[in-house]
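Peer 1: Predicted model, plus sequence, below.
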Amino acid sequence: MNDLTRQNKIRNFVQMNQRPYTTTLTISLLVSNSIKTIRNCMESLQPLLYQVPSELIVVDTVGPENSDGSLAIAEKYADKVVHFKWCDDFAAARNAGLKEAHGKWFMFIDDDEWFDDVSELVEFFNNENEQNKYFSLAYNFHNYYDSTGTNFKLTKSNRCSRLWNYSHFSGKVHEFLDPTYSPTKYVTSFVHHYGYAKEVGKNKFKRNDKLLKSIVSKSHQDMHSWAQLIAGYDRDTSKNREKITYFAELALRNFQKINNPKENEQTFAAAILGYWLQSASLDKNWHQVINLAKNYLKIMFLRNYDLCMIDYFVFNALIQLNSKDNLKTIFNEYLMNFNMLKDNEENLLQQYTPFLSYTVSYTKLANMTSTVLSHLIEVKDWNECSNLINQLPLSSNLDNFSQVLLTICQISFKNNNPTILADVWRKINDKESNCLKLGEIFNSYKLSLTLEDETKFMELLTRTNINHPYFKLQQAELYNENTNEREQLTERLANNKIICSSPYEELFILLVTCKKDPSSVVLSLDFNELNSLVNYINTFFLKRIKSIPNFVNKMEKCYPQCPQRDLLCMNLRQTYLFSNQILLTDIYREIDNYVCDSLNFAHKIYNVENFQLNLNNLLPANFKFAYYLHSALSSKKMQNEVNYLKNLNLALKAYPKGNLLIKKLIFNFDNKLKKVKHNQQEFNQLAAQIKIKIRALIAADQKQVALPLLKSLVEIVPNDSEATDLLHQITK
């Protein structure tokens, strides 16, 4: 269907079924007793009420005499207040507000909910051409588990629709507006909802549980109420899981008695089955999971979304049972249904339900993919690996597939097949941001390899024949140092306005090795990008530790001094000095340079006063370490052993990561002390022997022979009182 035909169909349907209206938007608000949140709710609606032709209808469900003050606050904003006598029926309360609505569009909200930002909604309701494309509007909900505001479940909700002549609410609990047609406009605006946070949700759960049990006891085939009843139970306890199992079995028994069940009844039945499978999984009844899915899928006509949910639980059961033969079949079903949903956002919004929505996500697909790929690698089925990779929706959500992409790198490398990498690149290269992310992943895999394999992987990347700067960078690295090819390609990349942000960090290394000033590719980096460059270069040189001094020396010659250079030098020298591969003689050659780099950089970003007298506690630990190390080295030069050891210990206390370096320095100092002590002991023994010989000469009246020997001894050991007394005795 082309866009024009679609628009004509929408227009004709609206003309026949749209309820008459006098304003663009009706917002209907149920007010109970939520004094803590009502002001947030009202304030969040103000931009809509002021900037969109609209009306606010407040439905009072407690009565003025029982209100905690929420009603009085809401009345100040309302265009109309409807007093509804509460009868344990949320749909009836909603219908009371719906009856008074005059809007083209109808939005409903509670007094414990509020929007974070309504700018997208304002834009939509002020754009008639955009409105004419849709029948409903969906946005996100943050359903908080507690009052901290950090732990929440993200759900999509279709809580806004055009008003039709036959619009009405159904469901005494967890009511819904019926009908809600697609096409649906999806916006990223979201609502904060604390209604079921632990601190306030217990009473609501008890109320809903009682109401829902009453409903299903009378309406055995009300699948919506059965699903809501079961979804309300916490699955963390075995007692609750027993209840879920009991109610799910009872509900699905009643489902089987429905003649020609409607689509929504099928959907709710699938959710009930999903909760049963979840409980069986938590109880580790893996065979039951597989049998339940097998038996009930025969009697249900399910949508892609529901099939994904059920396949997710079956897949995990097969893993636990180590049943790898059927694993690929279930995964392929999940992937096929997932792709059908993600290829059509409208279809996804239409099928979405908040029930077990975590089972249908890119994260779960990525985890399942990693499992299947690991099995295929194990059996070396490279063709099937390649087929699977080609079906993945990588371009839609690359971040969730990082681990999968690392596995794909492994497959391509082990199979020596650049086509796999080329196919992945072409799948995602519609966005440059995806290309950069994939380059990061290639780099991450490359850094995990040995030096020999790292070179082979770069060769593999260049064999993809992809004309992109990232692949040109790999080509430049493969050229030998000091060759014209390497220098020319490196210069072209640098002149191509590429900076050393991810994944181009190695351009910096190439420029330095070619003795070119890297300032132009570093200067525009922000703080996070600079830190990322530093971390990458450190990781790069972990396999090349002994080449760090040479690289840093080159950097200092071609890169004018600046804070960025000091930071890079400081971190590289620290990596070198902290390594267990470096000998003490190498440490003494670089340690002064490391201290100098660190203090130069620190003095440029911190006040000098922070380094005077007592170090400021706000100074980062690595700068304190460098300061104490500087003091220790100065003490050593002045032969102040006490201060030397004291400052080394202070350095270690300030920065425990320097443990290996400090231990080496202290060990060397101890060894020297022991050597000096040992030499002194040997010398004392020799002096004692000489004194015995001198006494013998004196006793033999050979004082003139003993005198030069004794004078030499006194010069060597001036503090030896015995030798001094003997000298006085002879000279008399």
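Peer 2: Structure's in. What do you need? Residues are numbered from 1 along each chain as shown.
Peer 1: CA atoms for contacts and neighbours, from now on please.
Peer 2: Will do.
Peer 1: what's the burial count for residue 148?
Peer 2: A count of nearby residues for residue 148, using other CA atoms under 10 Å, gives 10.
Peer 1: and it, that's in a helix?
Peer 2: No. Going by DSSP: H, G, I helix; E, B strand; the rest coil, the assignment for residue 148 is coil, not a helix.
Peer 1: so where does residue 185 fall, helix or strand?
Peer 2: strand 184-193 (DSSP states H and E).
Peer 1: any idea how far the residue nearest to residue 209 when sequence neighbours are not counted lies from residue 275?
Peer 2: Nearest residue to residue 209, sequence neighbours excluded (CA to CA, 6 or more residues apart in numbering): residue 229, at 6.2 Å. Shown here: residue 229 relative to residue 275, a distance of 11 Å by CA to CA, to the nearest Å.
Peer 1: tell me which residues in stretch 541-549 are buried?
Peer 2: Buried residues in stretch 541-549, counted by 16 or more other CA atoms under 10 Å: 541-542, 545, 548-549.
Peer 1: typed the wrong thing, it's stretch 207-217
Peer 2: 208-209, 211-212, 215-216.
Peer 1: now stretch 585-592
Peer 2: Quick answer for stretch 585-592 (16+ other CA under 10 Å): 587, 591.
Peer 1: And for that stretch, what's in contact with it?
Peer 2: 549, 573, 577, 630 (CA atoms under 8 Å, 6 or more residues apart in numbering).
Peer 1: does the first one really touch residue 574, like I thought?
Peer 2: In this case it means residue 549. No. Here residue 549 does not reach residue 574: they are 10.9 Å apart, not a contact under CA atoms under 8 Å.
Peer 1: What residue, apart from its backbone neighbours, is nearest residue 420 spatially?
Peer 2: Sequence neighbours aside, residue 412 is the residue nearest to residue 420 in space, at 5.9 Å (criterion: CA to CA, 6+ apart).
Peer 1: can you check residue 624 too?
Peer 2: Using CA to CA, 6+ apart, the closest residue to residue 624 is residue 654 (6.3 Å).
Peer 1: here comes the other one, which I'd like you to weigh against the first:
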Amino acid sequence: MDIILTISLLASNRRESLERCLDSLKPLLVKIPSELIIVFTGTDEKVLEIAQKYTPQVITFEWCDDFSAARNIGLKAAQGEWFLYIDDDEWFDDVEEICQFFLSGEYKHYHSAHYIQRNYDNWNGTKYSDFSAFRMVQRYPESRFQGAIHEELVPRIEPCKYLQTCVHHYGYVKDAENRNIQKTSRNIPLLLQAIESHPKQVKNYIQISKELELAGDWKAAEEYCRRGLCVCRESGDLYSSGWFEAYLSYLVSNKPGNSSAILELETLITQEALTELICLVLYQQLIHLCREAKEPEKAVCYGYKFEKLLKEMDENKKLWEQQTYGEFCEGYIKTPDHLYGARVDCVACALKLDAQEDAFFFLKRLPWEQGDILCRYYPEFERWKEIYTSSFRKVFSKFWTDASIPSDASNSLREGEALPVYLLFQKALCLLQDNKTDEGVALLLQCMTHPDSDEAYLRQLLLKEAIRHQISVSLLAKQADWDTWVFVAKVVEELPYTLNSRIQACEENLKEDYPFHSLCLKKHRLRQKLSKGFPLWEELIQTLEAYCLCIMEFYRGLYHDEIFEVKNISSLPNEYRFASTVLEALERLEQMQMPEAVRLLGEALHIMPDMTGVITELFRQAARRMDNPALHAGEEFLKLAGQMKDTLYALLDTSQTVQASQILKQVLPLMPEELELIWIGQELIRRRKL
């Protein structure tokens, strides 16, 4: 049986990822006549054992700081008609497309192929960039790898098949401690050496620009990017120059000084023969830069140019494949952060200009049907509502009043479609503002049960408005488990204190059916009262006690009784331990055991430092009370004080201010907190000025 495909893998000492890599290759090895060759460059015997489980063709290679030398060992041993190479820190998502490429015979019409390398920026897999990687080729006698680092397989013969198969790669994640320094410090010297030996080899400039940027040396990255662009211009390599122009736009856009970056990118667009794809990259950068530089007119102008060119590219799909170079591809342009980020920038700039038609043009091109993407822009929308209140309402209301929603925009809201939840929410607010209360409340309730209403920020918005308008929040509580209901803390924190009584009403509304949800809301309401209500002594003590009791009731409803035994106290949440300690301190204050109360409050402060403001005020007011002789006096003193106040008022009535001043001078130090005496003192001063 003829071998159709050789898969060559470099294995170093990455035992953690090697087996996942090999596991992802199984369907290829099973479905296609193929061979697996592993070139072992490491020293870990465990890695060697893993490799030998999958293939007898394991070639040991002594590492010599030359990736091409190692790759060529695998290429030399290959027997397949086609050759695919991969690293041990990569693994395929799904290889079915590659399988069908060979099984269908389609491979006979091509000489090379690309697939997607997804390079992640973080370990949780949420940030990444896609790179169109040239990794498969019809094998020829002259095929070889060149370049000591970031090696290149030559020759690259057309036609080329662009596959959408994705290989995952975490090799460039910037580690929190060393920012991937080990890998970068290895690569940069090798690349510098390669540039010195082969100053006209374009790929070395591409790779060192990326490595230097990864290492945080933006200035050097820009320098080598410019040098690589010069090499391309000298050789007439327009294809590679497109990559340098796009990457240069990225580098200059991220350094200080927006004006110079805008000028440079504008010069590139007007003076260079750029491909349409590279123009799109530059337009996206310019839109963002112009917004940052407070040049909204320019941002909107480039936004329209971007949309026009994007439409032309989508109408001629072949251009995407022909102009792709590395990570600069259709996927790069249409990555949500790039595509929708640019459109959001344009909307913001149009609103700033009060250009409502322009704002609506870009706004309707956001992915309204994709709630998981759109939700990241909700905070931005809410900022617009605060800054551009009138324009915001007029622009957003077009979604339910304007019948001119275009049908030719792929990511826009279609005429006749049901409103997405955020637009439904804004419509409800408009109705409420227009005193159409019944309709507005009905829509808000509809939002609460909408399939997309489970997004955390949207729930915060819904809860805020429900509190403002005194609408039952039971529907929100019904859909929110404990992990998500904690958003009430953020809501209460952001609401003005004037709505504290309305929060209490919502809390009461939940009490019967959702007691724990109610307790959670009560806890944050009382905390708001403590921090924003500025209560004085009696109210401060009562509110703090109620807050602590609420916390204890909350956690006692969540945990079994045995967890509250003294021996387990340290394992309880800080909030519970704080409440327990403060309640004990308040008891000591009532008993006038000040030293012990101070110690306990200090302990509570150590448990929850974010309660510093409340505890500090408690200390201040307690100290004032300790210095107030009236608090330590008996009933006879208080009776006498009352008589003295009556006497002072009588003296004032008869304008005997001298006598009144003499009596006040003796009484006020004994009752420094007595407001009536303070008022009398101020009245005497006023009369003295007359």
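Peer 2: Everything's here; your move. It should be emphasised that the depicted structure is a prediction, and the values quoted were computed from it without experimental measurement.
Peer 1: How alike are these chains, TM-score-wise?
Peer 2: Superposed pair, TM-score by TM-score structural alignment, normalised by the length of structure 2: 0.68. Supporting alignment: 608 aligned residues with a CA RMSD of 5.5 Å.
Peer 1: re earlier: out of the contacts of stretch 585-592 of structure 1, who's nearest residue 659 of structure 1?
Peer 2: residue 577 (10.8 Å; CA to CA).
Peer 1: The closest one and residue 665 of structure 1: what is the separation?
Peer 2: Residue 577 of structure 1 sits 11 Å away from residue 665 of structure 1 when distances are taken as CA to CA.
Peer 1: and the two? which has more neighbours close in?
Peer 2: Neighbours were counted for residue 577 of structure 1 and for residue 665 using other CA under 10 Å; residue 577 has more, 24 against 16.
Peer 1: which strands and helices sit next to whichever helix or strand residue 225 of structure 1 is part of?
Peer 2: According to DSSP H and E, residue 225 of structure 1 maps onto helix 223-231. Judged by 3 or more CA pairs under 8 Å, 6 or more residues apart in numbering; DSSP states H and E, helix 223-231 of structure 1 is in contact with helix 198-218, helix 238-255, helix 263-282.
Peer 1: Report the inter-axis angle for it versus helix 238-255.
Peer 2: Interaxial angle of helix 223-231 of structure 1 relative to helix 238-255 (axes from the mean of the first three to the mean of the last three CA atoms, to 10 degrees): 170 degrees.
Peer 1: the strands in the stretch 51-200 of structure 1, which residues?
Peer 2: 54-60, 80-83, 103-110, 113-115, 136-144, 152-162, 168-170, 176-178, 184-193 (DSSP state E, counting those that start in this stretch).
Peer 1: Go through the ones you listed and pick out the most buried.
Peer 2: Compared across those, strand 54-60 shows the largest average neighbour count, a mean of 25 (mean count of other CA atoms under 10 Å).
Peer 1: Report the distance from that one to the chain centre.
Peer 2: Counting by CA atoms, centre = their mean, to the nearest Å, strand 54-60 of structure 1 is centred 41 Å from the centre of its parent chain.
Peer 1: Likewise for stretch 494-511 of structure 1?
Peer 2: On the basis of CA atoms, centre = their mean, stretch 494-511 of structure 1 sits 25 Å off its chain's mean C-alpha point.
Peer 1: tell me, stretch 660-673 of structure 2 lands on which residues of structure 1?
Peer 2: Aligned using TM-score structural alignment, stretch 660-673 of structure 2 spans no residues in structure 1.
Peer 1: before we move on, the earlier item: Serialize the buried residues of stretch 207-217 of structure 1 to JSON lines and add fields for distance to residue 553 of structure 1.
Peer 2: Converted to JSON lines, the buried residues of stretch 207-217 of structure 1 look like this (distance: CA to CA, whole Å):
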{"residue": "208", "distance to residue 553 of structure 1": "72"}
{"residue": "209", "distance to residue 553 of structure 1": "73"}
{"residue": "211", "distance to residue 553 of structure 1": "77"}
{"residue": "212", "distance to residue 553 of structure 1": "75"}
{"residue": "215", "distance to residue 553 of structure 1": "80"}
{"residue": "216", "distance to residue 553 of structure 1": "79"}
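Peer 1: Please, where are all the strands along the stretch 601-732 of structure 1?
Peer 2: So, for the stretch 601-732 of structure 1 - with DSSP E, counting those that start in this stretch - there are no strands.
Peer 1: tell me the helices in it, going along the chain?
Peer 2: In the stretch 601-732 of structure 1, the helices defined using DSSP state H, counting those that start in this stretch lie at 621-637, 641-654, 659-699, 703-716, 721-731.
Peer 1: Need those in JSON lines (columns: distance to residue 556 of structure 1).
Peer 2: JSON lines is the format used below for the helices of the stretch 601-732 of structure 1 (distance: least, CA to CA, whole Å):
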{"stretch": "helix 621-637", "distance to residue 556 of structure 1": "20"}
{"stretch": "helix 641-654", "distance to residue 556 of structure 1": "26"}
{"stretch": "helix 659-699", "distance to residue 556 of structure 1": "24"}
{"stretch": "helix 703-716", "distance to residue 556 of structure 1": "48"}
{"stretch": "helix 721-731", "distance to residue 556 of structure 1": "57"}
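Peer 1: thinking the residue nearest to residue 420 of structure 1 is in contact with residue 422, fair?
Peer 2: No. The criterion here is CA under 8 Å, and residue 412 of structure 1 misses it with residue 422 at 9.9 Å.
Peer 1: of the two, who's got more company?
Peer 2: For the pair residue 412 of structure 1 and residue 422, the greater number of neighbours falls to residue 412 (22 against 17), based on other CA under 10 Å.
Peer 1: mean shift of the helix or strand harbouring the more buried one relative to structure 2?
Peer 2: Here residue 412 of structure 1 sits within helix 402-414, counting by DSSP H and E. Superposed on structure 2, helix 402-414 of structure 1 shows a mean distance of 4.8 Å to its aligned residues (mean CA distance after the TM-score superposition for structure 1).
Peer 1: Residues touching that helix, excluding its own?
Peer 2: The contact list for helix 402-414 of structure 1 (CA under 8 Å, 6+ apart) reads 366-367, 369-370, 373-374, 377, 382, 385, 389, 418-421, 441-442, 445, 457, 460.
Peer 1: What of stretch 369-376 of structure 2?
Peer 2: 336, 366-368, 411-413, 420, 452, 455, 457-458.
Peer 1: could I get those residues as JSON lines with neighbour count?
Peer 2: Output for those, formatted as JSON lines (neighbours: other CA atoms under 10 Å):
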{"residue": "336", "neighbour count": "15"}
{"residue": "366", "neighbour count": "23"}
{"residue": "367", "neighbour count": "18"}
{"residue": "368", "neighbour count": "21"}
{"residue": "411", "neighbour count": "15"}
{"residue": "412", "neighbour count": "19"}
{"residue": "413", "neighbour count": "22"}
{"residue": "420", "neighbour count": "18"}
{"residue": "452", "neighbour count": "17"}
{"residue": "455", "neighbour count": "14"}
{"residue": "457", "neighbour count": "18"}
{"residue": "458", "neighbour count": "20"}
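Peer 1: Nothing else from me, thank you.
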